[in-house]
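Engineer: Model the structure of this input:
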Amino acid sequence: MLNVRMNNSKITIYVVSCWIFVAFGGLMFGYDIGISGGVSVMDDFLIKFFTHVYQTKLHAKENNYCKYDNWLLQLFTSSLYISALFVSFFASKAATKLGRKITILIASIFFIVGAVLSAVAENKLMLIFQKPLLN
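Structural biologist: You can find the predicted model right below:
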C-alpha cells in the first residue's frame, strides 16, 4: 500500500493569484505562437521582410505549401519552438539556484525586451533572433 502524506495547506488569495499568473505565462506563449503563424501570411509583413515569398504568393495557384516555401520564413515561425526547447533545459536549474520568483522575473524581462525588439525589427535577422527572447 502506498504511504501518502496529506498536506494541510490552504487555498488563499495569494495561491490563486499565483495560479492565474502562471496560467498567463502559458497563455502568452500560445498567443505568440498563434500570432507568428498568422503574421507570416500577411501581405504587409511579407512585403517588408520576405519580398520573394510575397511575389511567389501572387503568382501561385491554390497551394499554400508552395507559396510559403522559404527556409527563413519557416525559421521565423519555428524560432519560438526552438527557443522553448533550448530554454526548458535551463529553466529548472535556474529556478533551483535562483528561486522561482527571480527566474520568473528574469523571464518576464526577456519577454518585454523581445516584444520591444519585435516592434522595431528592421530586417530578417533581427526579426528571427529576437523571437527567442519572447520565450
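
Engineer: okay, CA-based contacts and neighbour counts for the rest of this
Structural biologist: Fine.

Engineer: Let me see the ranges of the helices in this structure.
Structural biologist: 13-39, 43-49, 51-59, 64-67, 71-98, 100-119, 124-130 (DSSP state H).

Engineer: helices or strands up against the second one?
Structural biologist: If contacts are counted by 3 or more CA pairs under 8 Å, 6 or more residues apart in numbering; DSSP states H and E, helix 43-49 sits against helix 51-59.

Engineer: this one next, for a side-by-side:
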Amino acid sequence: MGAGGITSSGNAKAYPGKLTSKVIGSSIMAACGGLIFGYDIGISGGVTSMSPFLKEFFPNVYSKQLNTHESSNQYCKFNSIPLTMFTSSLYLAALLATVVASFTTRSFGRKISMLIGGAAFCVGSLLNGFAQAIWMLIVGRILLGAGIGFANQVIWSLYIC
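Structural biologist: Model (predicted):
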C-alpha cells in the first residue's frame, strides 16, 4: 500500500531521470535567486530601523521614533512617503525588470541578460554605498531591483528549461 492508501500494481515504469550535475547546478542557481530576495528583505528591514541611518536620510522619521507616544497606530507608525519609496522601489523595479528581462533573454540569450542584471546590481550597490541623499538611495534601490529582476528571470528560465 502506497502513501495515502493507494495501492500500486507494480507495473509502473521507474522514473528515467537522473540526478546530474546540470540538475544540481540549476537547482542551486534557482535557490540563489530566492536568496537574493531574502537577503534584501533582511538588510532593508534592519537598516530602516537603525537610528544613524534614519537620522541621516529620514530625519522626520527619526524624530517621530524618538517621540513614540505621538503615534498609537502600530500598523503605520511613521507615515513617510520617502521611506516607503525607499523600501518598495526595489520590489517594483524587480517586477518590471522581470518582464523586460524575459524579452531580453529571448532575443539576446541568458548570458547578456545576466550581464545586464549584474551591471545594474553593481551600479545600484555602489550608488547605495556612497549615497549622500535620498534620491541616491532610491535610484540605487531601483537599480538593485532591476538587477534582481533580471537575475531571477534568467535563473528561473534556466531552471525550467
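
Engineer: deepest of the helices of structure 1, which one?
Structural biologist: helix 124-130 (a mean of 17; mean count of other CA atoms under 10 Å).

Engineer: With structure 2 overlaid, how far apart is that one on average?
Structural biologist: With mean CA distance after the TM-score superposition for structure 1, helix 124-130 of structure 1 departs from structure 2 by a mean of 0.6 Å once superposed.

Engineer: Kindly report the same for stretch 74-90 of structure 1.
Structural biologist: Superposed on structure 2, stretch 74-90 of structure 1 shows a mean distance of 1.1 Å to its aligned residues (mean CA distance after the TM-score superposition for structure 1).

Engineer: Could you tell me where that stretch falls in structure 2?
Structural biologist: Mapped onto structure 2 using TM-score structural alignment, stretch 74-90 of structure 1 spans residues 84-100.

Engineer: what's the matching stretch in contact with?
Structural biologist: For stretch 84-100 of structure 2, contacts defined as CA atoms under 8 Å, 6 or more residues apart in numbering pick out 44, 137-138, 141-150, 152-153.

Engineer: what residue of structure 2 matches up with Phe50 of structure 1?
Structural biologist: Mapped onto structure 2 by TM-score structural alignment, Phe50 of structure 1 lines up with Phe58.

Engineer: nearest spatial neighbour of that match, skipping sequence neighbours?
Structural biologist: Nearest residue to Phe58 of structure 2, sequence neighbours excluded (CA to CA, 6 or more residues apart in numbering): Leu83, at 7.2 Å.

Engineer: ok, now Ile155 of structure 2?
Structural biologist: Leaving aside its sequence neighbours, Ile155 of structure 2 sits nearest to Ala30 (CA to CA, 6+ apart; 5.4 Å).

Engineer: quick one on the thing from earlier: for the residue nearest to Phe58 of structure 2, give its distance to Gly34 of structure 2.
Structural biologist: Plainly put, Leu83 of structure 2 is 24 Å away from Gly34 of structure 2 if you go by CA to CA, to the nearest Å.
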